[in-house]
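Trainee: Here is a sequence together with a model predicted from it:
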Amino acid sequence: MHIHPLISDSASLANLCTRLAQSPFVCVDTEFMRESTFWPELCLIQVADAHEAAAIDPMAPGIDLKPLLDLMTENEDVLKIFHAGGQDLEIVYNLTGKTPYPLFDTQVAAMALGQGEQIGYSNLVDSWLGISVDKGARFTDWARRPLDARQIEYAIGDVTHLSRIFPKMLERLKKTGRGGWLDQEMERLGDPANYANDPELAWKRVRISGRKPDVLGRLKAIARWRELEAQSKDLPRGRIMKDETVADLAGHPPKKQADLSRVRGLSASWANNEIGARLIAAIESAEPMDADEMPVRDDRKPGLGKEGSLVADLLKLLLKIRSRDIDVASKLLARTEELELLAAGQRTGLAMLEGWRFDQFGRDALDLVEGRLAFAVVGGKLKMTRTEDAA
């Protein structure tokens, strides 16, 4: 494989992208910093196909990233390969308003091949290639210039290894017939809605115990205000205000700006400065949350009483047995909330009752809750057995 020197000019990048556009796949990784900013600061982009690899410097003066971003989001003939690519996709979304398509995530694919729910990159490389990844440069300052040769070599290794692993994974998926199992997960990962920082929805990331409409209305207003402040100043949310303070203000709102000096977690200067005035204005403009926007309480699943909870526990046991038997991550078969809904009587709108999930797990789960399947100990091992009713 040909490894290019660090690409830092538009012409070289455009030529690289022209060649990559002819490849069936391209592996992608990014290095970024976000400790002190709201928006992740893109510091390096690594790409590779089966024949060449390069690191691209997005911080280089005047470099035009459009050819690369078009390759990511507009070219549907090239499959984009990531490992645990959520943050990489977020960066592309922030730059373009779109996510890479089509995409393939090797961490998700590993779920279908019995390698756990969140296999790390170094473990993936070790299991598929027998290579021990040098972790020494992982916590480097990627924003510092110039980057040294060791940093660039480490970064490019992320995509050159993936370019060798992906064909092996694809072959294994074809042999096991599990390629189609990943479609829904890849669609979920690539959904642009996952990466949109909508201030109107910012309240959902804050934990709060109260469920009164007026409290939640203030929570929504304060969280929206914080999100806009953080975005405009390009600072992490916590630098503006901690989650605990957001929740505290929603539950115990100050009557006037001067009261902010007594709020734990806020500077006393907020009692008379502009940011404090904007916060008070946000609180005063809050309206009680509409009933259709109120969150569903976790402890009030529809129809899930004490008996339903026991049934849900049995379904979780069945899921554990089934995922072990077919060597697949349980999360790929069904999620906990789905099991609880099935135990509560829901029979529609559940992914595990459709397609391949129904064949591999959903049918047995349905039979268990409807009395056609039972647990038995055979030869010291826990197995499933059909009941007399089914016979």
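Mentor: The structure has been received and is ready for your questions.
Trainee: contacts, neighbours, all on C-alpha from now
Mentor: Noted.
Trainee: Name the residues of stretch 16-34 that come out as buried.
Mentor: Within stretch 16-34, the residues scored as buried using 16 or more other Cα atoms under 10 Å are 16-17, 20-21, 23, 25-33.
Trainee: Could you pull up the residues touching W128?
Mentor: Applying Cα atoms under 8 Å, 6 or more residues apart in numbering, we find W128 in contact with I165.
Trainee: Next, the buried residues of the helix or strand hosting it.
Mentor: Per DSSP states H and E: W128 is located in helix 121-129. Burial within helix 121-129, assessed by neighbour count using 16+ other Cα under 10 Å, is assigned to 121, 124-125.
Trainee: Could you pull out the buried residues of whichever strand or helix holds M186?
Mentor: Here M186 sits within helix 183-190, counting by DSSP H and E. With burial defined by 16+ other Cα under 10 Å, the residues of helix 183-190 counted as buried are 186, 189-190.
Trainee: and those as TSV, adding distance to L333?
Mentor: As requested, the buried residues of helix 183-190 are exported to TSV (distance: Cα to Cα, whole Å):
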residue	distance to L333
M186	14
L189	16
G190	19
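Trainee: which among these gets closest to K66?
Mentor: Nearest to K66, judged by Cα to Cα, of those is G190 at 19.9 Å.
Trainee: isn't the closest one right up against L103?
Mentor: Yes: taking contacts as Cα atoms under 8 Å, G190 lies within contact range of L103: 7.3 Å.
Trainee: What are the boundaries of the helices in the stretch 151-300 of the chain?
Mentor: For the stretch 151-300 of the chain, the helices defined by DSSP state H, counting those that start in this stretch cover 183-190, 213-233, 237-240, 243-251, 274-285.
Trainee: hold the first one in mind and look at this next one:
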Amino acid sequence: MSVIHDMARAARAALPALAGASTAQKIHAITVAAARIRVRSADIIAANVQDMAAARASGLSPALLDRLALDAGRVQAMAQGLDVVAALPDPVGTVIKHWQQPNGLDFTRVRVPLGVIGIIYESRPGVTADAAALCLMAGNACLLRGGSEAALSNAALLACIADGLAAAGLPAAAVQQVPPGDRTLVDDMLNAHGLIDIIIPRGGKGLIAHVQQQARVPVLAHLDGINHVYVDASANAVMAAGIVRNAKMRRTAVCGAMETLLIDAHAAPDLARAAVAALVEAGCALVGDAAAMRIDSRIAPAGDAAFDTEYLDAIASVAVVDGVSGAIAHITRHGSAHTDAIVAENTAAAEAFLAGVDSAIVLWNASTQFADGGEFGFGAEIGIATGRLHARGPVALEELTIYKTLVRGNGQVRS
């Protein structure tokens, strides 16, 4: 465990400088890193081409290949995401609450950095840039353990981050790359209690499950993205078709992709057929229950595990439910508390859905693909948290801080 211990100790040694860094310093580091990413776009893409070739040869799944791939647009989007983070209000030192007690004690609750954050992720090179910028802006040090399939892409991006740190006079140990390839280092991170303050995993179900089961360090994560779009009987057919198509087919491999379409049993036949056809005509295979199969003959029978499956591919499940209450019951039974949406013109139905679905993100008349920190105005995110401690939904700047309470007195003693 010496490699991880050494890296974590160096990260902890960097914390005072990060916590004391001015907003201007952090902004400078991030904007320089963004500028370097733009200037070196061709080099980053060339490194990614090598990663992609090796990944294809090794048989990496289409979903992971999609997450690994970079092009000029994605690289520019990464740089733009860093600029957005740099323009956000600095959360460190923000007063959350201020109050006084009758005995004269004065209380102020303020945001402070979490500390050393370990981030374990697969494929997605974009996580490298996003995580570094968010952790830095929130005053944290981070240990980034990307997958070996993205080793060259991540190294190219981390060189840009390192330039930003150096330009701002911040310690290089603030952002460190854990050597890829050696899986024992992941377990070392999970067991670095007292050195790493929190672990944020981002990847497939196998990785997340392993982290959650083995970690002795607190974990902020989601296991599955079994997301639903419910088409209410009151929905506009054109709107429903557009949302359903986008929720599934914009990018099938992202964690915000719809995996199950729910249709109100009271929906008009044209509405139900329009929602289903939107998927079939976009190239999505469908499986469904008996009622769903009666809507469209192109829906195949659903297997026992269909409604509990995160496909991350051009396939979705379809079920017919009895109104909003039936949709909520289905989501409660089969969902993963990630992202669920209703398409409806009836305000009462929509509000009942928003209140009754216990997921991190619940939408009305919008695609589940908006489950993304950038779309929330956060600039970037490290992941989506579906637990009930500390943070829920996109993990961005505020979610990478915790608070402490400052108490000012004038000689009070407790009786």
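Mentor: Thanks, I have the structure now. On a predicted model such as this, the values are computed, not experimentally measured, just so you know.
Trainee: Please work out the TM-score for the two chains.
Mentor: TM-score for the superposed pair, counting by TM-score structural alignment, normalised by the length of structure 1: 0.24. Supporting figures: 172 aligned residues with a Cα RMSD of 7.7 Å.
Trainee: Show only the entries of the buried residues of stretch 16-34 of structure 1 found in strands.
Mentor: 25-33 (DSSP state E).
Trainee: And the residues you listed, which is closest to G251 of structure 1?
Mentor: Using Cα to Cα, M33 comes nearest to G251 of structure 1 of these, at 34.1 Å.
Trainee: Counting neighbours, what do you get for the nearest residue to the closest one once chain neighbours are set aside?
Mentor: Excluding the flanking residues, the one nearest M33 of structure 1 by Cα to Cα, 6 or more residues apart in numbering is E41, at 5.1 Å. By other Cα atoms under 10 Å, the residues close to E41 of structure 1 number 18.
Trainee: do the same with A131 of structure 2
Mentor: Residues contacting A131 of structure 2 under the criterion other Cα under 10 Å number 25.
Trainee: For it, which three-state class applies?
Mentor: For A131 of structure 2, the assignment made with DSSP: H, G, I helix; E, B strand; the rest coil gives helix.
Trainee: what does the one 3 residues further on give?
Mentor: For L134 of structure 2, the secondary-structure state derived from three-state DSSP is helix.
Trainee: Can you tell me how far it is from A14 of structure 2?
Mentor: Counting by Cα to Cα, to the nearest Å, the gap from L134 of structure 2 to A14 of structure 2 is 16 Å.
Trainee: what helix or strand does F353 of structure 2 sit in?
Mentor: Per DSSP H and E: helix 347-356 holds F353 of structure 2.
Trainee: Next SSE downstream of that helix?
Mentor: Next helix or strand after helix 347-356 of structure 2 toward the C-terminus (DSSP H and E): strand 361-364.
Trainee: Give the other helices and strands that that following strand contacts.
Mentor: With contacts taken as 3 or more Cα pairs under 8 Å, 6 or more residues apart in numbering; DSSP states H and E, strand 361-364 of structure 2 sits against strand 339-343, helix 347-356.
Trainee: and among these, the most buried is which?
Mentor: strand 339-343 (a mean of 29; mean count of other Cα atoms under 10 Å).
Trainee: can you give me the angle that strand makes with helix 347-356?
Mentor: 170 degrees (axes from the mean of the first three to the mean of the last three Cα atoms, to 10 degrees).
Trainee: by contact count, what packs against strand 339-343 of structure 2?
Mentor: Counting contacts by 3+ Cα pairs under 8 Å, 6+ apart, strand 339-343 of structure 2 packs against strand 227-231, helix 237-249, helix 347-356, strand 361-364.
Trainee: follow-up on the earlier one: and the helix holding F353 of structure 2, what does it pack against?
Mentor: Applying 3+ Cα pairs under 8 Å, 6+ apart, we find helix 347-356 of structure 2 packed against helix 323-334, strand 339-343, strand 361-364.
Trainee: Tell me the buried residues in the longest one?
Mentor: Pointing back at helix 323-334 of structure 2 there. Going by neighbour count (16+ other Cα under 10 Å), the buried part of helix 323-334 of structure 2 is 323-324, 326-328, 330-331, 334.
Trainee: Need the max-distance pair from those.
Mentor: Counting by Cα to Cα, the most remote pair of the buried residues of helix 323-334 of structure 2 is G323 and H334, 16.5 Å apart.
Trainee: can you count the residues close to L68 of structure 2?
Mentor: For L68 of structure 2, using other Cα under 10 Å, the count is 23.
Trainee: can you pull out the helices in the stretch 101-250 of structure 2?
Mentor: Using DSSP H, counting those that start in this stretch, helices in the stretch 101-250 of structure 2 cover 126-137, 151-168, 184-190, 205-214, 237-249.
Trainee: would you list the helices and strands packed on strand 361-364 of structure 2 in TSV and tack on distance to A129 of structure 2?
Mentor: What follows is those, written out as TSV (distance: least, Cα to Cα, whole Å):
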stretch	distance to A129 of structure 2
strand 339-343	24
helix 347-356	33
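Trainee: just checking, C43 of structure 1 is part of a strand?
Mentor: Yes: using three-state DSSP, the assignment for C43 of structure 1 is a strand.
Trainee: Thought D88 was touching it, still the case?
Mentor: No: with contacts counted by Cα under 8 Å, C43 of structure 1 stays clear of D88, the gap being 11.8 Å.
Trainee: any common contacting residues for those two?
Mentor: Common contacts of C43 of structure 1 and D88 (Cα under 8 Å, 6+ apart): T30.
Trainee: If we ignore the residues flanking it in sequence, what's nearest F82 of structure 1?
Mentor: In space, and not counting its chain neighbours, F82 of structure 1 is closest to D105: 4.8 Å by Cα to Cα, 6+ apart.
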